[in-house]
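Asks: for reference, the sequence and a predicted model appear below.
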Amino acid sequence: MPRAKTQNQADIVSAPSADLAALPAPVRAIRDKILAALDKNDVEALRIPIDWNEVRPLFAKSGAFKAGTDPVEILKTLSFDGKGRETIEIMRAVLAQPYVRIARGPVTLYEWPAFGRHPTPPANEEEAQARWRCVRFSDLARANAERKLRPTRLGVASDGVWHYFWSED
């Protein structure tokens, strides 16, 4: 995968890619496990890929949830509907987007959606709508005010450990 720009001094971010075959096998495996859970249309089904990790993925950057809090309850809380349906749809939309490879020191992460790191104009209206589906309802007002998408991001390390699924803030 060709190198693109440097996000900060520690990150080297690749060009966007939609080539799922280029993902390491452990990354493809956790992505498939997440997608299988999403196909059940029940946020509880996400317990399987969440618990597949030795350490739970983070669902908020700010540390807004205390340690030990049930991860499915966090996903429900973050969902506008309070039941996790928004979370399911956003996660599905995020994983349908191209991804980037991020080299951060000795760690390599794969992050969806790529446009979160490479904010380029969408090619057409359909692509624009697909991108907006990656934005939480609670982030829409700020995104509209800033005239910038604020997508929810999902990151998986090259070893298949799901690190995060969080909004930009």
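Replies: Yep, it's here.
Asks: use CA for all of it now, contacts and neighbours both
Replies: Will do.
Asks: show me the helices in the chain, by range?
Replies: Using DSSP state H, the helices of the chain run over residues 25-38, 47-52, 71-78, 85-95, 125-132, 137-146.
Asks: give me whichever of these is most buried.
Replies: helix 85-95 (a mean of 21; mean count of other Cα atoms under 10 Å).
Asks: thinking again about what came up before, how about the helices of the chain in CSV, adding distance to residue 65?
Replies: What follows is the helices of the chain, written out as CSV (distance: least, Cα to Cα, whole Å):
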stretch, distance to residue 65
helix 25-38, 22
helix 47-52, 16
helix 71-78, 8
helix 85-95, 16
helix 125-132, 26
helix 137-146, 17
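Asks: nearest to residue 114, of the ones you listed?
Replies: Proximity to residue 114, assessed across the helices of the chain by Cα to Cα, is greatest for helix 85-95 (9.2 Å).
Asks: and here is the other one:
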Amino acid sequence: MREQILAAVHAGDVGELTRAIEWNEIKPDFGKDAGSDPVAHWKATSADGQGREVLAVLGNILSLPPARLAIGRDPENTLVYVWPYLAELPLDSLTPAEEVELYRIMPVADARAMIKAKKWTWWRIAIGADGTWHTFRTYR
């Protein structure tokens, strides 16, 4: 699934994410604002109006290692991978190297606001060990 999503990133076409979405039996959680058309939502959300900013975010967060959470229901595929791993760390105790990674994926002002609030509010993507795309959204 990660590779399918990255293919859309490398193509520069947010519409290509439809292929990855269709691989799922159940539509991933893209947030309440996404409605029934996540591609239109991402285009509207992106500053460029084409969804390329969202693709850039996806590419950036997927370039970092994931957090591995044992929360899946299937005993053989219990792991859920969450990108960026930083979303699962206590934000007020990041190491200097982790802060650098945080600044690589988001504006510094947004990062500082999250650290101050001690709450992850930026984009986050979760994919199950079985390849199920669970979520891609912000947590405001």
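Replies: Nice, I can see it. Predicted, not measured: the structure shown is a model, and the values here were computed from it.
Asks: about what we covered before: residue 159 of structure 1 is nearest to which of the helices of structure 1?
Replies: helix 25-38 (5.6 Å).
Asks: between the helices of structure 1, which gets nearest to residue 60 of structure 1?
Replies: helix 71-78 (8.9 Å).
Asks: what's that closest one aligned against in structure 2?
Replies: Using TM-score structural alignment, helix 71-78 of structure 1 lines up with residues 38-45 of structure 2.
Asks: right, so of the helices of structure 1, which gets closest to residue 113 of structure 1?
Replies: Of all these, helix 85-95 comes closest under Cα to Cα, at 5.5 Å.
Asks: gap between that closest one and the chain center?
Replies: 9 Å (Cα atoms, centre = their mean, to the nearest Å).
Asks: what does stretch 41-57 of structure 2 give?
Replies: 13 Å.
Asks: hmm, who's touching it?
Replies: 8-9, 12-14, 33-35, 39, 105-106, 123 (Cα atoms under 8 Å, 6 or more residues apart in numbering).
Asks: okay, how far is it across it, tip to tip?
Replies: Stretch 41-57 of structure 2 has an end-to-end distance of 15 Å (Cα to Cα, to the nearest Å).
Asks: my guess is residue 4 of structure 1 contacts residue 101, does it?
Replies: No: Residue 4 of structure 1 lies out of contact with residue 101 (Cα atoms under 8 Å); the separation is 9.8 Å.
Asks: these two: which has the busier surroundings?
Replies: Remark: of residue 4 of structure 1 and residue 101, residue 101 carries more neighbours, 27 against 15, as counted by other Cα atoms under 10 Å.
Asks: that one corresponds to which position in structure 2?
Replies: Aligned partner of residue 101 of structure 1 by TM-score structural alignment: residue 68.
Asks: need the contact list for that match.
Replies: 79-82.
Asks: of these, which belong to strands?
Replies: Assigned to strands by DSSP state E, the following of those qualify: 79-82.
Asks: got these as JSON lines, with neighbour count and distance to residue 3 of structure 2 columns?
Replies: Formatted as JSON lines, those follow (neighbours: other Cα atoms under 10 Å; distance: Cα to Cα, whole Å):
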{"residue": "79", "neighbour count": "19", "distance to residue 3 of structure 2": "18"}
{"residue": "80", "neighbour count": "23", "distance to residue 3 of structure 2": "16"}
{"residue": "81", "neighbour count": "23", "distance to residue 3 of structure 2": "14"}
{"residue": "82", "neighbour count": "24", "distance to residue 3 of structure 2": "15"}
